[in-house]
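>>> Structure, please.
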Amino acid sequence: MPVGTAYLATIFIWSTTALGIRWSVDETGFLFGIASRMVLALVLTWLVCLVMRIRVGFDKLSLQTYFAAGFLQFVSMMLTYWGAQFIPSGLIAVLYGTGPIWTGLFASWWLSERFTRRKLIGLLMGVAGLVVIHHSSVLVSGQAWFAVMAVLVGAVTQAVSTVWIKRIGAPIDPFATTAGLLTLVVPLYLIAWWLFGQGWPASLSPRTLLAIGYMSSVASVIGFSLFFYLLKHLQAGKVALIQLITPVTAMLLGQMLNHEPVDPVVWAGTGLILLGLAIHQYAGLRMGLNRMLS
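This next block holds a predicted model:
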């Protein structure tokens, strides 16, 4: 698959992920929503690997990759799904939109990528945007404040995972990576569901079933694999640049499909974050525009 096609497909999937998470926890509780998603994704990914005859290795380098991708993804997803119960899907996407900033910061430590003054300014503007959002009237309850912090920590954890996978640099097929990490962490999701005592839901609406099915197949099997494919072919910072676009598209989808009110202060904070990301990724944006115009 061409890298450009994979990039556009990832933008679409990431734009819809926050709404899918929100819909999958509205009726079921966050543990059932995430556990069912990952179990189905595990089955589907192994089926893809069997049909396409993709070998899933369990050598030392592969296991390091599965751990870096899987365990940190488990922490990130648990925090995000819990937070999704209390805040709008658009806000989840905005918080994950800070990913390029954290990715750039960790890449400067682990991958020796330069963290320039411009990137520092972008980081500070992104933090300022978060502060503005935190003071929005949307966040009127204590649970919402904790939810924002949980999702933000989830975004930071995802950035650590991205840089760690890039640092390992294992030549593994993207579907094999997805199958390996899910094999490693699905038991953790099931144990968490069992420990915290959330039972099987009495009933599931068509919307919830659709959301869980979409998150299992498209967001997990295809989305994870595309993400690992892009990491193999692009710098970690360029992959994280996708999150410059998805906060706005996700907020618009939340408004149109889930009737989520968006406070003007949240839009102002989002604008600050996006401006900070644009400054942070200025060189990459300029290079991309030059290629498009040439």
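>>> can we go C-alpha only for contacts and neighbour counts from here?
OK.
>>> how about the helices of this structure, start to end?
Ranges of helices within the chain are 3-25, 30-51, 60-83, 89-96, 99-110, 117-134, 142-168, 174-195, 206-214, 223-233, 236-240, 246-258, 264-280, 282-293, based on DSSP state H.
>>> Of those, which stretch is the most buried?
With neighbours defined as mean count of other C-alpha atoms under 10 Å, the helices of the chain peak in mean count at helix 89-96, which reaches a mean of 28.
>>> Please list the outside residues in contact with it.
Contacts of helix 89-96 with the rest of the structure, by C-alpha atoms under 8 Å, 6 or more residues apart in numbering, involve 15, 18-19, 21-22, 80, 84, 130, 148, 151-152, 154-155, 243, 246-248, 250-254, 270.
>>> One more: stretch 48-59?
Identification of contacts with stretch 48-59 by C-alpha under 8 Å, 6+ apart yields 173, 175-177, 179-180.
>>> and which of those residues is nearest Ser203?
Each of those was scored against Ser203 by C-alpha to C-alpha, and Ala179 proved nearest at 29.4 Å.
>>> Who are the contact partners of that closest one?
Listed by C-alpha under 8 Å, 6+ apart, the contact set of Ala179 reads 42, 45-46, 49, 56.
>>> go with 6 Å
Residues near Ala179 by C-alpha atoms under 6 Å, 6 or more residues apart in numbering: 45-46.
>>> Which residue is the nearest non-sequential neighbour of Leu184?
The shortest distance from Leu184 to any residue that is not its chain neighbour, by C-alpha to C-alpha, 6 or more residues apart in numbering, is 6.7 Å, and that residue is Gly70.
>>> shouldn't the one you found be in contact with Leu181?
Yes. Using C-alpha atoms under 6 Å, Gly70 makes contact with Leu181 at a distance of 4.6 Å.
>>> Centre of the chain to stretch 220-233, how far?
Stretch 220-233 has its C-alpha centroid displaced from the chain centroid by 12 Å (C-alpha atoms, centre = their mean, to the nearest Å).
>>> And the contacts of it?
Identification of contacts with stretch 220-233 by C-alpha under 6 Å, 6+ apart yields 41, 45, 174-175.
>>> at 7 Å what do you get?
3, 6, 10, 13, 41, 45, 166, 174-175, 178, 239 (C-alpha atoms under 7 Å, 6 or more residues apart in numbering).
>>> List the contacts of Phe106.
With C-alpha under 7 Å, 6+ apart as the criterion, the residues that contact Phe106 are 160, 163.
>>> this one next, for a side-by-side:
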Amino acid sequence: MQLISAYLMVVLIWSSTPVAIQFSLTGLEFFTALSLRMWASAVLSLLLVAAFRQRLTLSRQALVSYVAGSVGIYGAMMAVYWGAAYIPSGLISVIYGLAPMLAGALGYVWLKERELTPARIIALLIALCGLAVVVSARTSLDGLAWRGIAGALLSVIFFAVSAVWVKQANAGLHPVVQTSGTLWVSSLMYLITVPVFGFHWPETWQPQAVGAISYLVICGSLLAFVLYFYILRHLPTSRVTLITLMAPALAMLWGYILKDERLQLSTFAGALVLLSGLAMYQWHHGFDRFLRKIARGVTKKEQKSTTECP
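This next block holds a predicted model:
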């Protein structure tokens, strides 16, 4: 029950994260909003470590796990924050639905968790077709939408690599320790890259930005990452990234309620095709059995025709 509750909480928080990111950019440049969120989260994470009576581990294996986690916090967040200004928040979550496929493929190579079956190959092709429809529809509507789509896709890649790498590191860290260590490594990386992107403190703060950053610090970073690393320790990587299949529907709902976002019919249709492919990818067993029956039937017919030839 505890694991299920943690899983559902992550779904709820991650579904609202894209729209919160967009609100946090009100009057702020993307790097400023993101780095403020992560620096505040890193400092507050130490309070969590103390509250759980833990301490940061600095062993080699722990440091590798922190670096692995930072790929998802630094790399993935940088990409999605950059792209968030160009596409609707619901569409970001839909594209993030590709994470289970990519993480599943990486998990098979690195961790031998699951195999790439014929049904999953077909599901991947269906999802990619849906993505192509989404990209075509959105770019025809907005010439700059490719930036948001590229940012979201790059973020998905970083996210999947991070999830599998943390699993492979297998440092056995408490979720709070993993979260805090990852946030501090990521914060250092943000600090190092300040000269590259620049940090611009606003003269006036917009209430939307303050509220969104506060929500992202407390829920989007601390609570979500603690719960995420907790379930990542107890479930296969591809099952964890199934969250990104469940979140898009809620994300589109939050975008509609909070920002009056409406996806055009062709974009919505492409999103449905993409998510259908992802659903088939996750629940592939029945389709695989069906394909095996067809293959056996074809083989028997070929053998029969061969034996009946004079």
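>>> List the TM-score for the superposed pair.
The TM-score (TM-score structural alignment, normalised by the length of the first structure) is 0.93; 286 aligned residues with a C-alpha RMSD of 1.8 Å.
>>> ok, the residue nearest to Leu184 of the first structure to Ala268 of the first structure distance?
Computed as C-alpha to C-alpha, to the nearest Å, the Gly70 of the first structure to Ala268 of the first structure distance reads 34 Å.
>>> Once you drop chain neighbours, what's closest to Gln168 of the second structure?
Beyond its immediate neighbours in the sequence, the residue positioned closest to Gln168 of the second structure (C-alpha to C-alpha, 6+ apart) is Leu111, lying 6.7 Å away.
>>> distance of the one you found from Val67 of the second structure?
Separation of Leu111 of the second structure from Val67 of the second structure (C-alpha to C-alpha) stands at 18 Å.
>>> Next: Phe52 of the second structure.
Phe52 of the second structure sits 22 Å away from Val67 of the second structure when distances are taken as C-alpha to C-alpha.
>>> and if you look at Gln22 of the second structure?
The span separating Gln22 of the second structure from Val67 of the second structure equals 27 Å under the rule C-alpha to C-alpha.
>>> hang on, isn't Gly104 of the first structure packed against Gly237?
Yes. Between Gly104 of the first structure and Gly237 there is a contact at 6.0 Å, judged by C-alpha atoms under 7 Å.
>>> Can you get me a residue count around Ala85 of the second structure?
19 (other C-alpha atoms under 10 Å).
>>> Tell me who's in contact with it.
Residues 22, 148 are the ones in contact with Ala85 of the second structure under the rule C-alpha under 7 Å, 6+ apart.
>>> please redo it, this time with the cut-off set to 10 Å
Remark: with contacts taken as C-alpha atoms under 10 Å, 6 or more residues apart in numbering, Ala85 of the second structure is in contact with 21-23, 25-26, 30, 144-145, 147-148.
>>> Which of those residues are retained in the first structure?
Mapped onto the first structure and checked by both residues aligned by TM-score structural alignment, their matches' C-alpha atoms under 10 Å, these keep the contacts 21-23, 25-26, 30, 144-145, 148.
>>> quick one: contacts for Ser36 of the first structure?
The neighbourhood of Ser36 of the first structure, defined by C-alpha under 10 Å, 6+ apart, consists of 24, 42, 186, 189-190, 193, 212-213, 215-216.
>>> same question, Gln158 of the first structure
With contact set as C-alpha under 10 Å, 6+ apart, Gln158 of the first structure has these partners: 68-69, 72-77, 96, 99, 102-103, 152, 164.
>>> what do you get for Ala76 of the second structure?
The neighbours of Ala76 of the second structure, taking C-alpha under 10 Å, 6+ apart as the test, are 70, 151-162.
>>> Setting aside sequence neighbours, what's the nearest residue to it?
Counting by C-alpha to C-alpha, 6+ apart, the nearest residue to Ala76 of the second structure once its immediate chain neighbours are dropped is Ser155, at 3.9 Å.
>>> pretty sure that neighbour contacts Gly83?
Yes. In this structure, Ser155 of the second structure is within contact of Gly83 by C-alpha atoms under 10 Å, at 9.4 Å.
>>> Against Lys166 of the first structure, how distant is Ala202 of the first structure?
From Ala202 of the first structure over to Lys166 of the first structure (counting by C-alpha to C-alpha), the distance is 43 Å.
>>> Sorry, slip of the keys, the one I care about is Ile11 of the first structure.
Taken as C-alpha to C-alpha, the span from Ile11 of the first structure to Lys166 of the first structure is 20 Å.
>>> related to what we said a few turns ago, of all the contacts of Ala76 of the second structure, which comes closest to Lys293 of the second structure?
Ala160 (33.1 Å).
>>> show me the contacts for the nearest residue to that closest one once chain neighbours are set aside.
For Ala160 of the second structure, ignoring the flanking residues on the chain, the nearest one in space by C-alpha to C-alpha, 6+ apart is Ala103 at 4.8 Å. With contact set as C-alpha under 10 Å, 6+ apart, Ala103 of the second structure has these partners: 109, 156-165, 236-242.
>>> check contacts around the residue nearest to Ala192 of the first structure when sequence neighbours are not counted.
Excluding the flanking residues, the one nearest Ala192 of the first structure by C-alpha to C-alpha, 6+ apart is Leu31, at 7.4 Å. Leu31 of the first structure sits next to 25, 37, 78, 81-82, 189-190, 192-194, 196-199 when contact means C-alpha under 10 Å, 6+ apart.
>>> Can you find the partner of Trp102 of the first structure in the second structure?
Using TM-score structural alignment as the criterion, Trp102 of the first structure maps onto Leu102 of the second structure.
>>> Go ahead and confirm that match touches Ser238.
Yes. Applying C-alpha under 10 Å as the test, Leu102 of the second structure and Ser238 come out as touching, 8.6 Å apart.
>>> Now do the shared contacts for the two.
Listed contacts common to Leu102 of the second structure and Ser238 are 108, 160, 164; contacts here mean C-alpha under 10 Å, 6+ apart.
>>> which residue packs closest to the first one, ignoring adjacent ones?
Setting aside the residues directly before and after it, Tyr108 of the second structure is nearest to Arg114 in space (C-alpha to C-alpha, 6+ apart), at 5.2 Å.
>>> burial count for the one you found?
For Arg114 of the second structure, the tally of surrounding residues (other C-alpha under 10 Å) stands at 15.
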